[in-house]
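Asks: following is a predicted model, sequence given first.
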Amino acid sequence: MFVRTLALPLLVLAATPALAQEQQTPPPADTGGDFAIVGAGAGILPDYEGSDDYRWSPVPAAIGRVSGFNFQLLGNRLSVDLIPDGGGTGLDFQAGPIGVVNFNRSSIDSIDDPRVKALGELDTSIELGGYVGVGKTGVITSDYDRLSVSLSYRTDVSGVSDAGILTPSVSYMTPLSRKALVTLFASAERAENGQMDTYFGVTPGQSLASGLAAYDPDGGWKSWTLGLGTAISLTGDLTHGLQLVGGATYRKLTGDAADSPIVRDAGDSNQWMGVVGLAFSF
């Protein structure tokens, strides 16, 4: 569940393959050609959504453009932009499919809290949907910074929750030089009733097994997230070669999600996540 958020520092490398250089060297134009960025990192994240125990997890990512179509594999999330991107400045409209593999509470061996373990293991959920968005290059600091907004919806198709999540998000990337950039991002999640019941509800039977109070949440806004990411070139520049990437996010669970005994009594509504890794551009 959290791997997608942790992979966002790798996403900033794909904001534009044409990054600002030192002033004495004109930056290359983004001609809309093919490119790829692959990376992997180590992330620290809660045992489950709402936990106050943390663990390390690998975070893979692959981002690129093929024949004008952008793709992103960010941890447990895959998306493809079906509107061809010709490169350059101006508006970039985006729309396409997304798929998420939700591992939340799918392995009780990775959960430390005995009360949450006693709730039982959930099946891994396959969530499919789509997104729309728009990005603008050349906004505030230079011709190469980028502001993007998007709205996505995905729903479980594997029979785990049979419900969906709506996610609005916004991100801003600015290069500091040809060798470094930073990004800021924010998002929120609105979950349908089945999602809330599955991941934050406690049935009477589970209450007897775990000692947590029985709880029947309603759907609604369940969280908001703020994050910061950075990338620094180690060889060459950010358009090719090896980069060090890192970032951190803060997620706040809200509404019925925050009031769940799984969070209020066994965990924490304040969720911190971090990642550090390497990426290679070519």
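Replies: Nice, thanks for sending it over.
Asks: switch to C-alpha atoms for all contacts and neighbour counts from now on
Replies: Will do.
Asks: which stretches of the stretch 1-150 of the chain form strands?
Replies: 35-46, 54-66, 69-74, 77-80, 90-102, 125-137, 146-156 (DSSP state E, counting those that start in this stretch).
Asks: this is the other structure I want to compare:
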Amino acid sequence: MQRIAMAGAAGLLFVGAASQVHAAEPARYSGIQQDQSLPTNATDGGYEFTIGGGIGYSPRYMGSDEYRATPALNLALQTPIGVFVGLGGIGYRLSLPAGFFLSAALSYDGGRKDRAKGLDSGSDKLRGMGDIKGSVFTTLQAGYAIGDVAVVSVATDIPLTNRDRGNVYRFAVDGVIYKSAADSVGIGATAHFASGKYAQTYFGVSANQSLNSGYRQYAPGGGLYGVSLTANWTHKFTKHWSTTVAGGVMRYTGNASRSPIVFNKTNYQAAATLDYTF
């Protein structure tokens, strides 16, 4: 899979090059990036734009035992009319009474290569497995905000192109455990579920793939495939300048953990950015 599967409202970053949004696996669900579709405290003017950069460290693909350092780009926009740009792509959030909300967004996932190639998700250990093509997808989300302390949400990613890759579903709880004028610490926990197609695409080995790669044939089936925990710390130096340090751990479970291409059942990811907000 292209991204470590972990979600949450944690640090603010897009891991990878600006020209290629690593918004799915492993970066998207690692939870080390803040989900812009979640409710936030609006600024006085109602608009908030953040841009920054730094460095990230992540596995080459979901279940990989190989890691790499990558550039980290932070780009996030919040508006008072519900439009947002961030981890969830470009989308719209509808605030409902009593703390409930709905959101929909469009984004792009670059897929996975069967070789190590630049910043792309993939590894030479996947030779013969073939590439997973990139896909434009929509993320639909519903949730409940408990004041400004925690958010409980459910979400699904549905591919609009290359639809055979399948869908993913998430149940997440994100919260702020400490907040002061200069510092904010957040944590998150997420359960990740896959459709049968998605599980086969990212964890399965077809007969043809088995012949070409040498891995045993494997059909994992859908269901819970991982749980993740995330944490982030943001420190404000001034009104505009801040830094974010974030990390996440993903544990693959069930049929996914038994896949012949999952070399490590536990993946880690971390990143740090220096950001400017206005």
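Replies: Here it is on my side, so go on. Predicted model, so just to flag it, every value in this text is computed and none were measured.
Asks: among the strands of the stretch 1-150 of the first structure, which comes closest to residue 204 of the first structure?
Replies: Residue 204 of the first structure sits nearest to strand 125-137 of all the strands of the stretch 1-150 of the first structure, at 23.3 Å, using CA to CA.
Asks: what angle sits between the closest one and strand 90-102?
Replies: Interaxial angle of strand 125-137 of the first structure relative to strand 90-102 (axes from the mean of the first three to the mean of the last three CA atoms, to 10 degrees): 160 degrees.
Asks: mind listing residues that contact strand 125-137 of the first structure?
Replies: 88-103, 143-161, 164 (CA atoms under 8 Å, 6 or more residues apart in numbering).
Asks: contacts only, for the equivalent of residue 172 of the first structure over in the second structure.
Replies: With TM-score structural alignment as the criterion, the equivalent of residue 172 of the first structure in the second structure is residue 175. Contact analysis of residue 175 of the second structure by CA under 8 Å, 6+ apart lists 9, 149, 150, 151, 186, 187, 188.
Asks: among the residues you listed, which recur in the first structure?
Replies: For the contacts of residue 175 of the second structure, the subset whose aligned partners also touch in the first structure (both residues aligned by TM-score structural alignment, their matches' CA atoms under 8 Å) is 149, 150, 151, 186, 187, 188.
Asks: could you dump the residues you listed to a markdown table with distance to residue 81 of the second structure?
Replies: Converted to a markdown table, these look like this (distance: CA to CA, whole Å):
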| residue | distance to residue 81 of the second structure |
| --- | --- |
| 149 | 22 |
| 150 | 22 |
| 151 | 20 |
| 186 | 25 |
| 187 | 27 |
| 188 | 26 |
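Asks: which among those residues end up buried?
Replies: 150, 151, 186, 187, 188 (16 or more other CA atoms under 10 Å).
Asks: wait, the second one sits on residue 186?
Replies: No: taking CA atoms under 8 Å as the contact criterion, residue 151 of the second structure and residue 186 are not neighbours in contact, 11.3 Å apart.
Asks: what touches both of these two?
Replies: Here residue 151 of the second structure and residue 186 have 174, 175 as joint contacts, going by CA under 8 Å, 6+ apart.
Asks: ends of stretch 185-203 of the second structure, what's the gap?
Replies: Counting by CA to CA, to the nearest Å, you get 33 Å between the two ends of stretch 185-203 of the second structure.
Asks: so it aligns onto which residues of the first structure?
Replies: By TM-score structural alignment, stretch 185-203 of the second structure lines up with residues 182-200 in the first structure.
Asks: great, nothing more from me.
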